[in-house]
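> Generate coordinates for the sequence data below:
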Amino acid sequence: MRARSSRWPHWMRLGLAGVAVFLLASGCAMLPPEFERTPSKAVPLSADTALGRIAKGSQPDPDLSGFRLMPGGDFALDTRLELARRAQRTLDVQYYQIHNDETGRYLLRTLRDAALRGVRVRLLMDDLYTSGEDELLLALAATPNLELRLFNPFPAGRGSMLGRFSASLLDFSRVNRRMHNKLFIADGAMAVAGGRNIGNEYFTQTAGANFIDLDTFVAGALIPRLASLFDQYWNSEYVRPIEAVVASPVPREERRRRFEALSGAQTTPPPRPPAPNDVLGYSPIVEDIKAGKLDLIWTRAEAYADSPERVIGKQVTYGGIPLLDVDSVRYNVIEQIRRGRSDVTIVSPYLIPGKGGLDAMREVRERGMKISVVTNSLAATDEPVVHTGYRRYREDMLKLGAEIYELSSQRTRRSVRLGLFGTQIGRLHAKSAVIDGSTLFVGSMNFDPRSDVVNTEIGLIIFSREMAQQVLKLIEVLKQQGAYKVRFAPGTERIEWVSEEAGVEQVLTSEPDSTLWDRVVLEILAPLAPESLL
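Sure, this is the predicted structure:
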């Protein structure tokens, strides 16, 4: 539940853990033993719940799904909290990370309160970032009506990341594969999906660096599909209840009593309330719920999630020949891009196209499509060594004619309009794509090898020109007020970064906003960063 380090990328932590195993001569540990499980299923929408009645009464056509984009972190958090407070039957919650900070603990207490009201709460967390939090999670799991399961858990060395990987060297292929999905469903009626984990920095609750991210509220025809995707993970053989992973000598009732103190109930203030309106002009979704009518964009949409069996590297084959996984998020997003006719805009904080992605870009460029990509600059990223993977392809993308924009941590700080996204330093975390100005992807998938074949992801493909245009307007603000355009200097293949300040073009010839030390360290580490682990 701790936030990922801002200076140690995933592949470096894994490498250090592997080295530590040899140095410490540790043993190895496999997936914890199987437990006696009874399949559990989502409860469908019912008019017996207030959320169910509102969702059903707001839907103009049974085949359509309703959406509202949530670029503002305060709105996205408030929506999740209000759904948890108003749920009457079920809450299905799935996250890669729930930080042990004010926001994370507050949400856990809100889920606990729902369970005490009699709501069935199923909380599924990836186990990578739960180091040292077993006592808190066991206390939460002692709540009646609440079950907490861990995806692909570490059975030993749980007090630290180093200890976990030290105990799992011979099982590295498994523990390297993580559940990156983010999903929140209330009463089988309303949901939130997108790019945000749970933590202060995802919801503009910090005075320092905040993530620029994107979620969408969902109701209507897509909810049963999202619920079935959650069930697929919840009932997966790679999931364990936390009690089956961690043995506790503390009686269940005592653990339950300890939750208040462990979750900081007396010391954690509630989150700041959202503003009256967000950057798109919407009021908080709770106002719609109070009014009994959802003001949404109703349209066709599809939802996809990668199979939980990615945890063992399982590949779809026919006659021993690997096939494309047509249910994967990557396959379906790339197919939408390939069907495009005029243009595609891709937003990804971690952008490593790889050979396959570069080939796809070349294919659509040869058909005359325009490509625009937005990603983090070296100074803005929270994974600086991952930037080396992107940098390997930057010149090739420019040669293909792609437009590239890199988010500037300093320009977002100075921008008044981007202040609506957060305060102080801004870092990109949104994952989206817009094809032909009319088809929108929103989800958890980055455009990088880890999302392609290692981690599991979830994604929504929404066929709505109105929503696509909303996202393009948000992206345009990022480009003009918060990013540098990357280009070749005229007549050369030397990269430069361009912005406009007070109507005057500013040109930089080195990684913007970064220090000499940042750049030197990057040059040293770049050859040591295998693309498969970025």
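
> Every contact and neighbour count from this point should use C-alpha atoms.
Fine.

> what separates the lengthiest helix in the chain from the chain centre, distance-wise?
Secondary structure of the chain per DSSP state H: the longest helix is helix 465-482. Distance of helix 465-482 from its chain centroid, counting by CA atoms, centre = their mean, to the nearest Å, is 19 Å.

> again, but for stretch 352-372
Using CA atoms, centre = their mean, the offset of stretch 352-372 from its chain centre is 24 Å.

> Pull out the buried residues from it.
By 16 or more other CA atoms under 10 Å, the buried positions in stretch 352-372 come out as 352-354, 360-362, 364-365, 369-372.

> who touches it?
By CA atoms under 8 Å, 6 or more residues apart in numbering, the surrounding residues in contact with stretch 352-372 are 334, 337-338, 340-346, 389-390, 393, 396-397, 400-405, 447-449.

> Kindly report the same for stretch 472-489.
With CA under 8 Å, 6+ apart as the criterion, stretch 472-489 contacts 374, 398, 403-412, 415, 417-418, 434, 437, 494-500.

> and for comparison, fold this next one:
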Amino acid sequence: MKKGRIISITAVIVLLYIIVGSSLPFIIQPKYKKTDWNNTKVSKIYGQSEGLRAGIIESNEEALDIRLRMIKDAKERIVLSTFDIRPGKSSDDIFAALLAAADRGVKVRILVDGLYGTLHMAGESEYYAAGTHNNIEIRFYNTPNLLKPWTVHGRLHDKYLLVDDDLLLSGGRNTFDYFLGSYSGGASFDREALIYKSGDSSGNDVIKQTYDYFESVWDLQVCKPVFENVPFYKKDIRQAEEKLNTHYLNLIEQKKDIFDAESNYTKLTVPVDNAILLTNPTHIYAKEPVVFSELVALMEKSKDRVFIQTPYAVFSKDMYKEMTEAAKAQPNITMLLNSTAVGDNFMASSDYTLNRKKLLGTGVTLYEFYGSHSTHGKSLVIDDDLSAVMSYNLDMRSTYIDTEVALVIRGKEFNKLLEENMLKMQKEALKVKKDGSYGSNASVEAKELTRAEKSIFSITSVVFQLFRFLL
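Okay, the predicted model is just below:
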């Protein structure tokens, strides 16, 4: 056999090994055993947590500022868990603040998804400057190994910031300029919930639940320390540290409203009756759809209405079935999602192009968002007192593959605040009729796809069905 042929055959075998090994473990999607209401996780939302308050962080500028404020106020510990950190101005701001906190004795732990951490953080001096600090530890979750292709999927999609025992921020934002600050011109719309615990911090409140969850992930064997050992060729770590220290001094001058004034988290929040944390399993393989099924249980229990905001919707057969059952139990379910013309997830938009009718067939009322750019927020409003702000998207990847977190909050004032923000976005959307045409909205004009875009989506919407269980 010729050498070239041997090489070709070997390459094909390796490629097949990677493709099959990375996808086969996720083809069969586990089911979540249905139970009566009293045994659901979400039923605990009707407990009571004293001194708990919650607020909404809507704009990207607010999102960066609240992070800097929380980190500035830290006295003992900080936990940052995120899907994606990328070099940029907002990352400089945050790591300068984290380094300053570590310098004053605060213990900082940072957990990042291993795929995106490797792609966007590896080799960057500022992360070595942080990771080599005695009070900072950085770990990656499930860094892919092509010799073990089943590690390619199963990503850490959690997004939250914990400070001491009284502050929690969680929602849909990643940690880079597209989501934080005003550094990126085409930034995404997103949303987070700020939880503030005033008074006694004892008891199993949502902040403690999130710490416990973090510890369970942090201690997994697939979470490995990074940036603690500097490669011999990296000679600029101390300069990077000095640069971050100087940057922090400049931040203090630029943002005196954050650094000079005492923080008033009461002013940023409203009282709530309770809040709980929902999470998916944390292993790296196909997961039971815990977050999705628990949220559906809440929808089925609702009395008046359900309002969902998700960037995109990619349903499995079971998800279509459960959403149809929820719509029968509660006919007033509205879902707001990106139109294909403004969505920034090409694969999800491709799937939606083909399966839009199926989604309408569940009985849910659809609104397609036509704002200036994509929305990335994931939220839920139920009746006049229940809300959820999440990292979770209504797609199969978030449902069966990735880790996810969702804050479920009970409180009428918070519910009203969240609804107001969601309704603002709905005003920039068009209602989808049962026949697929649009209802009227004088202030919104549907953006037409170009002929090239239509042609591409007509092809990809079909081709992607081969592996849509990974979308």
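
> Could I get the contacting residues of the residue nearest in space to the middle of the second structure?
Computing the C-alpha centroid of the second structure and ranking residues by CA atoms, centre = their mean puts Ser391 first, at 2.7 Å. Listed by CA under 8 Å, 6+ apart, the contact set of Ser391 of the second structure reads 157-159, 170-173, 378, 404-406.

> Not counting sequence-adjacent ones, nearest residue to the aligned residue in the first structure for it?
Using TM-score structural alignment, the partner of Ser391 of the second structure in the first structure is Ser444. With CA to CA, 6 or more residues apart in numbering as the criterion, Ser444 of the first structure has its nearest non-adjacent residue at 4.6 Å, and that residue is Gly195.

> Tell me which residue of the second structure lines up with that neighbour.
Matched by TM-score structural alignment, Gly195 of the first structure corresponds to Gly172 in the second structure.

> Quickly note the distance from that match to Val342 of the second structure.
18 Å (CA to CA, to the nearest Å).

> ok, these two, which is more surrounded?
Set side by side, Gly172 of the second structure and Val342 show more neighbours around Gly172, with 27 against 18, by other CA atoms under 10 Å.

> The more buried one contacts Ser379, correct?
No: counting by CA atoms under 8 Å, Gly172 of the second structure stays clear of Ser379, with 9.2 Å between them.

> where do the contact lists of these two overlap?
With CA under 8 Å, 6+ apart, Gly172 of the second structure and Ser379 have common neighbours Met390.

> Verify the stated contact: Leu146 of the second structure with Val152.
Yes: the pair Leu146 of the second structure / Val152 is scored as a contact, 7.4 Å apart, by CA under 8 Å.

> With neighbour numbers in mind, choose between those two.
Between Leu146 of the second structure and Val152, counted using other CA under 10 Å, the more crowded position is Val152 (20 against 14).

> give the contact list for the aligned partner of the more buried one in the first structure.
Structural correspondence for Val152 of the second structure with respect to the first structure (TM-score structural alignment): Val175. By CA under 8 Å, 6+ apart, the residues touching Val175 of the first structure are 152-154, 165, 168, 311.

> what's the longest helix in the second structure?
The residue-count maximum for a helix in the second structure (DSSP H) belongs to helix 3-27.

> And the strands in the stretch 301-450 of the second structure, which stretches?
306-309, 313-314, 333-338, 365-369, 379-382, 386-390, 394-395, 405-410, 429-432 (DSSP state E, counting those that start in this stretch).

> mind putting those in a markdown table, distance to Phe232 of the second structure included?
Formatted as a markdown table, the strands of the stretch 301-450 of the second structure follow (distance: least, CA to CA, whole Å):
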| stretch | distance to Phe232 of the second structure |
| --- | --- |
| strand 306-309 | 48 |
| strand 313-314 | 46 |
| strand 333-338 | 47 |
| strand 365-369 | 50 |
| strand 379-382 | 46 |
| strand 386-390 | 41 |
| strand 394-395 | 43 |
| strand 405-410 | 38 |
| strand 429-432 | 54 |
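
> Thanks a lot, catch you later.
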